[in-house]
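[1] predicted model and sequence follow; I will ask about them next.
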Amino acid sequence: MTDRLLLLWDYIGGDVRNISIAVAAVDRCLSGASSRKPGESHGVRPPLECVGGVRLSVDTVSAMTDWVQQAQDLSDEVLRPAASEVDRSGKIPRSHFDALRDRGFYGLAFATKDPVNTLADVGEILVSGCLATAFVWAQHHGTLLRMVMSRNDTLKARYLADLRSGAVTAGVSGSGYATPENPLIVATETDDGYTISGQAPFVTGWGLVDVLGVTAYDTRAQKTVTFLMDAADGPNVHANRISLSAADASNTVELTFDEHHIPHTSVIQVRQARRGGLSLADRLVLRINGSLALGVARSCLTEADRIGHPTAQLWETHTTIRDALNNAATGDGDIYDARAQASHFAVTAATYVATAAGRRSVQCGEPTERMVREAAFSVVCTTTPEIKYHILTASQP
């Protein structure tokens, strides 16, 4: 589970030549955002206006929206007040997803001229409000962005507008389970589509989302095949619920495909499998996924402020680590090391607030007890083998 966990925003395919976000990305971190508290500016960065070679259509009103402030308001008003109850009950209120939809967060990539940076900033803040809710919401964008790039016009006509609005919500089983070296999900082409077999060990949002974007590996053609399916059990699709130590309300399952048939009409895209190397697009996805650890740390520091133990030093460290992630995303630094530092810091922030809260931190249901579990979760979830190596080596005396 530690080496193959699903990324929050999975790499959407193609090599660096086809990822236009890379063109604008190189210099964007020079004026990178700081770790802001409510009311403080996130800073101004050059926008990344394209994803996967597709320029996103952005309306003027959405482009002028301060999505970071909108996320902060949603976190303060809706998510954070309910986070402990979500953790206790193991259920996310429908109202959380309704609020995300009504405020436009499902189509966030279309609502800003800076989709990559905005997803990272907004994701961090939503995670700090309610990890389980943000964890489910994050999966949506991997499938949405794949659909944007699809050449299956019939499928796009049926789903894209509803995915963009949030009328249809999506999960994802991404390319991490369809690597050429060791594919966990295999596609075999037939006359009328593909037969899918294998197991995705970590699929989030089962029973909470409507559809699932799944990537499998075609060993004969040496290509990845991404398809859309209903997020529901069937004769050849079986979900086994996983009990998580944190974000358990996200309804994460182990999903097994037993010669499941997918027609060609449900295929989003077929791409030549890419081997080796870390592209700039890979770096950007690794950066965005760092929002999980940064969001957990932000939650801890916000709670420390609330209980009367503010720490300017740790807020400054949060800013430093955030800047290091931004810089490493475009090649100025080791992105794996930066991610490892973010994971370590989430644990440090949780330890601080747990100590500050005292005995309440060892009582089940208390916010700081939950935050310690969430910090451990952030160390493991979205962690690649390379990040894991950096975490473990840095932890040795």
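    Arrived safely. Numbering: from 1, shown residues only.
[2] make it CA atoms for all contacts and neighbour counts henceforth
    Will do.
[3] enumerate every residue touching the closest residue to residue 75 other than its chain neighbours.
    What sits nearest to residue 75 in space, not counting adjacent residues and going by CA to CA, 6 or more residues apart in numbering, is residue 129, at 4.7 Å. By CA atoms under 8 Å, 6 or more residues apart in numbering, the contact list for residue 129 reads 75-76, 79-80, 83, 299.
[4] let me know the secondary structure of residue 188.
    Of the three states, residue 188 takes strand under DSSP: H, G, I helix; E, B strand; the rest coil.
[5] that one: how many residues sit nearby?
    The number of residues packed near residue 188 is 18, by other CA atoms under 10 Å.
[6] wait, it touches residue 194, no?
    Yes - contact between residue 188 and residue 194 holds when scored by CA atoms under 8 Å: they sit 5.3 Å apart.
[7] returning to that earlier point: weed out the non-buried ones from the contacts of residue 129.
    75-76, 79-80, 83, 299 (16 or more other CA atoms under 10 Å).
[8] checking my notes, residue 198 in a strand, right?
    Yes - checked against three-state DSSP, residue 198 lies within a strand.
[9] and it, how many neighbours?
    Burial measure for residue 198: 20 neighbouring residues, criterion other CA under 10 Å.
[10] ditto for the one 10 residues further on
    For residue 208, the number of neighbouring residues by other CA under 10 Å comes to 20.
[11] for the nearest residue to it once chain neighbours are set aside, give me its contacts.
    Spatially, and ignoring its direct neighbours in sequence, residue 208 is nearest to residue 251 (7.4 Å; CA to CA, 6+ apart). Listed by CA under 8 Å, 6+ apart, the contact set of residue 251 reads 204-208, 241-242.
[12] got another, please set it beside the one above:
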Amino acid sequence: MSNQDPVMRRSTLRAAALRVADDVLFPAAAEVDRTGVVPPSHWRALADAGLYGIAAPVEAGGPGLEFGEVTEILEVLVSGCLSTAFTWLQHHGVVISLSRTANPSLRDELLEPTVSGRLRAGVAYAGVVPTPPRMTATRTDDGWIFSGHAPFVSGWGVVDLLQISARDTATDDVIAAILPTADLSTDVRASPVELTAAAATATVSLQVGGLAVPDARVVSRVTLDEFFANQNVGVRLNGTLPFGLVRRCTALLDVAGQAPAARRLRERADEARVTLDSAMNDAAALLAARADAARLALDAVAALVAARGGEALRRSNDAERLFREASFILVAASRPELKDLLVRRFADAPDPR
């Protein structure tokens, strides 16, 4: 696909994403929500469509999409099934790490199978965000010992690889390693997290005790400042979640005969997207734009519930499920600053600064 004309490449992948979202994921979303299980056929459909490698540059075997093209595809997939898309979204962070790593042997081993989707990957990086960190790394002669807690890790039992980040106890640098999940059973204890929405993400809390990580599995080492500077990309990728929900709600509003409301919500989404993209180099502005997008998603699903009326209270109804998923989007992949922004927005309270 990387040899295609860029316009054709974008068109092909976008068409594939639309087909998978609307013809495969959305028709099964209610059943995925009911059972709490994403069927293996969903992962195969994403891989067959070439959608596991969309974040990889051409030189890494990917399509070399522009960042905006990647986020558009993420939005489309989120509109199909939040559980499937949220689990799949984590994979792209690992692809990006492997495409940029200074560890050539790890890149040669894992990049091609992750780009193709033959290996699925997840991440556990939230343990390094707070101070003191929840996840630490202690240097040994030939590697590291990771210890700590990762409270929300999605895709457990689904992903083949897990990228775990920890803070060096000596320097506070962030060490990230990619490990096969099959090798984690001895030193990692997983406890299921019962979610009211997107339960099929197979989210667990990980307790890590004395996990030996050889240098050969380390994908990156950066200073803490560099780590937080790089988080803007992750914030923007997770910022696709609200827009995916808006896309589905507006489509259902059209069906419900509420086209003017759907049109206005799409206009607001376009405005919010531009604001989010323009804030990529400003962490504070980016979080503010992310909060506004999350609030917009809640507005969109509230409009859908109102349009559907009493039927939206039934557990089998799309509007009821999407309303629960809006609460997931408010807090998923969040951080204290974003939570505070949302609380102030919903309370109509001034910024204390």
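    Thanks, I have it. Remember, predicted model here, so these are calculated numbers, not experimental data.
[13] follow-up on the earlier one: tell me how far the equivalent of the residue nearest to residue 208 of structure 1 over in structure 2 lies from residue 276 of structure 2.
    Per TM-score structural alignment, the equivalent position to residue 251 of structure 1 in structure 2 is residue 202. In this view, residue 202 of structure 2 and residue 276 of structure 2 are 29 Å apart by CA to CA, to the nearest Å.
[14] got it, and residue 265 of structure 2?
    16 Å.
[15] ok, residue 250 of structure 2 next?
    20 Å.
[16] residue with max distance from the center of structure 2?
    residue 141 (34.6 Å; CA atoms, centre = their mean).
[17] which position in structure 1 pairs with that residue?
    Residue 141 of structure 2 maps onto residue 191 in structure 1, by TM-score structural alignment.
[18] please apply the same query to residue 318 of structure 2.
    With TM-score structural alignment as the criterion, residue 318 of structure 2 matches residue 367.
[19] now do the helices in structure 1.
    For structure 1, helices defined by DSSP state H occupy the ranges 21-25, 60-64, 67-74, 80-89, 94-102, 115-129, 131-149, 153-165, 280-289, 291-306, 312-329, 335-357, 367-380, 385-395.
[20] how about residues contacting the last one?
    Judged by CA under 8 Å, 6+ apart, the contacts made with helix 385-395 of structure 1 from elsewhere in the structure are 2-3, 336-337, 339-341, 343-344, 380.
[21] distance-wise, check the aligned residue in structure 1 for residue 92 of structure 2 relative to residue 311 of structure 1.
    Residue pairing (TM-score structural alignment): residue 92 of structure 2 is matched to residue 141 of structure 1. Going from residue 141 of structure 1 to residue 311 of structure 1 by CA to CA gives 34 Å.
[22] so between those two, which is more surrounded?
    More crowded of residue 141 of structure 1 and residue 311, by other CA under 10 Å: residue 141, with 26 against 15.
[23] doesn't residue 106 make contact with that one?
    Yes - taking CA under 8 Å as the definition, residue 141 of structure 1 is a contact partner of residue 106 at 7.5 Å.
[24] what's the distance between the equivalent of residue 158 of structure 1 over in structure 2 and residue 29 of structure 2?
    Using TM-score structural alignment as the criterion, residue 158 of structure 1 maps onto residue 109 of structure 2. Distance, residue 109 of structure 2 to residue 29 of structure 2, by CA to CA: 34 Å.
[25] do the same with residue 344 of structure 2
    With CA to CA as the criterion, residue 344 of structure 2 and residue 29 of structure 2 are 32 Å apart.
[26] how many neighbours does residue 265 of structure 1 have?
    Quick note: residue 265 of structure 1 (other CA under 10 Å) scores 14 neighbours.
[27] not counting sequence-adjacent ones, nearest residue to the counterpart of it in structure 2?
    If you follow residue 265 of structure 1 across to structure 2 using TM-score structural alignment, you land on residue 216. Using CA to CA, 6+ apart and skipping the chain neighbours, the partner closest in space to residue 216 of structure 2 is residue 106 (6.9 Å).
[28] so what's the residue count around that neighbour?
    Neighbours around residue 106 of structure 2, by other CA under 10 Å: 17.
[29] what of residue 336 of structure 2?
    9.
[30] what residue of structure 1 matches up with it?
    By TM-score structural alignment, residue 336 of structure 2 lines up with residue 385.
[31] what about that match, distance to residue 287 of structure 1?
    15 Å.
[32] picking that back up, number of residues surrounding the nearest residue to the match of residue 318 of structure 2 once chain neighbours are set aside?
    In space, residue 367 of structure 1 comes closest to residue 84 once its chain neighbours are excluded; the distance is 6.3 Å by CA to CA, 6+ apart. Burial of residue 84 of structure 1 is recorded as 19 neighbouring residues (other CA under 10 Å).
[33] same question for the one 3 residues further on.
    Counted by other CA under 10 Å, the residues lying close to residue 87 of structure 1 total 22.
[34] and what of residue 248 of structure 1?
    21.
[35] likewise for residue 160 of structure 2?
    Counted with other CA under 10 Å, residue 160 of structure 2 comes out at 18.
[36] that one maps to what in structure 1?
    Aligned partner of residue 160 of structure 2 by TM-score structural alignment: residue 210.
[37] roughly how far does that match sit from residue 91 of structure 1?
    Distance from residue 210 of structure 1 to residue 91 of structure 1, by CA to CA: 17 Å.
[38] what does residue 300 of structure 1 give?
    Distance check for residue 300 of structure 1 against residue 91 of structure 1: by CA to CA, it reads 22 Å.
[39] the two - which one has more neighbours?
    residue 300 (29 against 16).
[40] ok, that one touching residue 349?
    Yes - proximity of residue 300 of structure 1 to residue 349 meets the contact threshold set by CA under 8 Å, at 5.8 Å.
[41] who touches both of these two?
    With CA under 8 Å, 6+ apart as the test, residue 300 of structure 1 and residue 349 reach no residue in common.
[42] show the contacting residues for residue 191 of structure 2.
    Residue 191 of structure 2 neighbours (CA under 8 Å, 6+ apart): 204-206.
[43] go again using 10 Å as the cut-off
    When contacts are counted by CA atoms under 10 Å, 6 or more residues apart in numbering, residue 191 of structure 2 touches 151-152, 156, 203-207.
[44] what's the answer for residue 299 of structure 2, then?
    Per CA under 10 Å, 6+ apart, neighbours of residue 299 of structure 2: 246, 249, 265, 293, 305, 323, 326.
[45] distance of the most centrally placed residue in structure 2 from residue 241 of structure 2?
    The centroid of structure 2 falls nearest to residue 89 when counting by CA atoms, centre = their mean (3.9 Å). The gap separating residue 89 of structure 2 from residue 241 of structure 2 is 10 Å, by CA to CA.
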